[in-house]
Every structure is written in C-alpha cells, then in structure tokens.
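**Q** give the three-dimensional model of this entry:
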Amino acid sequence: MDSSPNSALLSEAEYQLHTQRWVKDFVVEYNICPFAKRELERGSIRYEVAMSADIEVLLQALIAECQLLDEQPEIETSLFITPELGDFEDYLDCLHWAEQLMRKQGYDGVYQLASFHPRYCFAGEAEAEPSNYTNRSPYPMFHLIREDTVSRLTQLHPDPEGIPERNIQLSEELGTASLKQILASCKL
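**A** From the prediction side, this is the model:
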C-alpha cells in the first residue's frame, strides 16, 4: 500500500520535510494556493504523520487532529499525512469515511477537508493529464483548513472562483514531465 518504493524506510520527520518542500516549492512557488505563502511564512502549518493503513485508526487520528486545531488557534491549517494509503482507491474510501465522521462529530462548517495524493486523478480525466497535479502530493494526505479563514480570505481575493481554472491552465503550461520532476524533487 506504499506510495513509493522507499516509503517504508522513511521517518516521520522525512515525510514532514518532503511535504514542507512540496508546500514551499510547488504550492507556494507556483501560487497553487494564493493563501499558503502567508501561513508558510508565519509557521502556522502543522505537518502530522499518521503511520497506519487501518482506516479506523486513521479516522480516529484525524478527529484528534481536529481537536488539536480546536485547542490551538495559532495553527492555521494541518496537513495530515497518511503514507500507508498509497492505493488511490483505499485513499478515496478513507476520504469518504473521514467526511462522514467529521460531519457526525460536528466539524462540518468548522474545517474543510481537501484531498491530495501522489496518484490523484479527477473523475473523468486520464491519469496522465497535467490537471491532476493540482491535487498530487509527495504522499497521501488530508488538508484540514479552517472554514472561517477560507471565508475571510476568499472575500479578499479578487477571483476566488478562478483559482482552480488558473491552476489547471498552469499545469497544462508546465506539462506532465515538468510536474513529475517538481513532485519528485520534493523527496530529494
């Protein structure tokens, strides 16, 4: 179920470091999320690694992460890294259950759950399409985002609805080969 051949050999710190590089060298550098740079500079992004393939264990850890965010408002957002969910279908199953559990636990409208995976593929898209890279990451992860912050920042952005279209256009301009190289370089 690994997302890479060497993932079993990595420490939590290495998963965190690679994810930090991805945020800095891709998400911020290419302005994939226009709100990420501020949080990167403030050091308010948390990188949590959950080393389990058991969906129930991961869901419990994800709710614990929500509770931690409840208690620590200085943490703006959390990247909940799940290296053992390398199979994209298993990941999607976990995402489905995570959304259900967050709703049941009263987190609907409190935290938004964004999804990223090394093999991310939008429904109806070919796997090789560059647009998939807008949601590809070095490792499988769930991004917990504070809803109130999203609402506030999108009001300040001149065209929040245009962000996904801009990202797709950028990914097509960069091309699959370049995007693969950018993603791979995060693990070096």
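
**Q** please count neighbours and contacts with C-alpha atoms only from this point.
**A** Will do.

**Q** list the contacts for Ile55?
**A** By CA atoms under 8 Å, 6 or more residues apart in numbering, Ile55 lies in contact with Cys94.

**Q** tell me, how many neighbours does the spatially closest residue to Thr176 that is not a sequence neighbour end up with?
**A** Nearest-residue entry for Thr176: Pro130, 5.0 Å, with adjacent residues in sequence omitted and distances by CA to CA, 6 or more residues apart in numbering. Neighbour count for Pro130, taken as other CA atoms under 10 Å: 25.

**Q** over to Val110?
**A** Neighbour count of Val110, defined by other CA under 10 Å: 17.

**Q** one more: Trp97?
**A** Trp97 has 15 nearby residues by other CA under 10 Å.

**Q** and if you look at Glu41?
**A** 10.

**Q** and this one, please, so the two structures can be compared:
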Amino acid sequence: MSDTGTPAIDDAAVEADIRRWIERAVIGLNLCPFAKAVWVKQQVRIVVSDASTEAALLEQLGEELLLLRDTPAETIDTTLLVHPQVLEDFLDYNDFLESADALVESLELDGELQVASFHPHYQFAGTAPEDPENLTNRAPWPTLHLLREASIDRAVAAYPDPDAIIERNIATVTALGAEGYRKLLAE
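**A** As a prediction, this is how the structure comes out:
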C-alpha cells in the first residue's frame, strides 16, 4: 500500500501487461501490421509513468515527445507512455487528448509527431461500451502512443490496402469477442 492507502503500482507488472498486449493483440492479431517490424528491432520505448495528476502526465508527455524528436528512429521509432495512476476514467482520458494534441502543437511537432490513444475502457464515438470495435483500441492500461508521422507515411505507402485495416480489425475482434480478447491477454 502507498501512503494514500491505495495499492502501489508494480511498474514491472504494468510493463509486462503492455508487452503481452503488444505481442498477443497488436502483433498477434495483426491489429497493426506495422508494429512487428519496430518491435523485433527493439525500437519501441515503453515508459511506465509515475504521474498521479494530469499536469504531471502532460509534463512527462512533453519530455517524451522531445526525446522522440531528438532520437534517431533507428534507436526509438515509437514510444508508449503508460500511465496507470492517472486518467483511469475513459471520459477524463478522452478529454485529456485535447491537451496532448495542444502540447504537440505548442512544441511545434505537429506534422512530425502525433499521439494515438489506447485505454482499457476505450469507446469510439457512436458506439456502446460493449461494442466489439472498441476492443481495437483497448489496452490493459491507459496509454499514450507517440508516433513519428514519417514512419507512419512509409509504412502506409508500403502496405497494399491500408484502408482495409480498420474493417479487418473490427472483423477480427468481433470474431474473438470480449471474452476471447480477455483470455488472450490473461497470463
């Protein structure tokens, strides 16, 4: 237990959950056909944040954006900023994404870097919480995914039909179902 009486977060367990999600869902189900290449080259940085406030998370997000900007893609192509202690509520998380996008712009990184979103309770607009397509953006912990736009452009250009990815992903997670998805990510 922490000083606040809440259970302490085990950073190693959080990172293990994220790694399992990447390997079994993102790569294993081929939800992102571009992920495997950077994963096997060890170009994915996973940071488990100790931020407990939105302000602290936004500050750390800024630091990670600048680190990604200043580091060659061959070393770090993408960063997952996992924040288990803040923005556990999806609506709060979703509202925070506006601040994340504003930070990218204020750092003059729009067009260079972007922030994608994953959350245990992810819900696309116009869907019900239990709709299967929400599983495509559900991760074990709230996560901000920092991406290089140049890397995205190269990957999409090399992929035969990038527009089909979303439809294929929805079909994949629909066939698996919520219980199958949960089992896939279980230890």
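
**Q** thinking again about what came up before, wait, what's in contact with the alignment partner in structure 2 of the residue nearest to Thr176 of structure 1?
**A** Taking TM-score structural alignment, Pro130 of structure 1 has Pro132 as its aligned residue in structure 2. Applying CA under 8 Å, 6+ apart, we find Pro132 of structure 2 in contact with Ile170, Val173, Thr174, Gly177, Ala178.

**Q** just the buried ones from the residues you listed, in PyMOL syntax?
**A** Typed into PyMOL, the line below selects the buried ones among the contacts of Pro132 of structure 2, using 16 or more other CA atoms under 10 Å:
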select buried, resi 170+173+174+177+178
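
**Q** list the contacts of stretch 15-24 of structure 1.
**A** So stretch 15-24 of structure 1 is contacted by 36-37, 40, 47-49, 81, 137-139, 183, 186-188 (CA under 8 Å, 6+ apart).

**Q** now which of those would you call buried?
**A** Buried subset of the contacts of stretch 15-24 of structure 1 (neighbour count, 16+ other CA under 10 Å): Ala36, Lys37, Leu40, Tyr47, Glu48, Val49, Ile81, Ser137, Pro138, Tyr139, Leu183, Cys186.

**Q** between those residues, which sits nearest Gly162 of structure 1?
**A** Ala36 (16.4 Å; CA to CA).

**Q** pretty sure the closest one contacts Phe26?
**A** No: with contact defined as CA atoms under 8 Å, Ala36 of structure 1 does not count as touching Phe26 (10.6 Å).

**Q** show me where structure 2 has strands.
**A** In structure 2, the strands defined using DSSP state E lie at 44-48, 78-82, 113-118, 143-148.

**Q** and among those, the most buried is which?
**A** Ranked by mean neighbour count under mean count of other CA atoms under 10 Å, the strands of structure 2 are led by strand 78-82, which reaches a mean of 23.

**Q** dump the residue contacts of Val47 of structure 2.
**A** By CA under 8 Å, 6+ apart, the neighbours of Val47 of structure 2 are Glu15, Thr79, Leu80, Leu81, Val82.

**Q** how about it, what's its partner in structure 1?
**A** By TM-score structural alignment, Val47 of structure 2 lines up with Glu48.

**Q** if we can go back for a sec, among the buried ones among the contacts of stretch 15-24 of structure 1, which two are most distant?
**A** Farthest pair in these, by CA to CA: Lys37 and Val49, 21.6 Å.

**Q** dump the residue contacts of Ala50 of structure 1.
**A** Ala50 of structure 1 touches Leu58, Ala61, Phe80, Ile81, Thr82, Pro83, counting by CA under 8 Å, 6+ apart.
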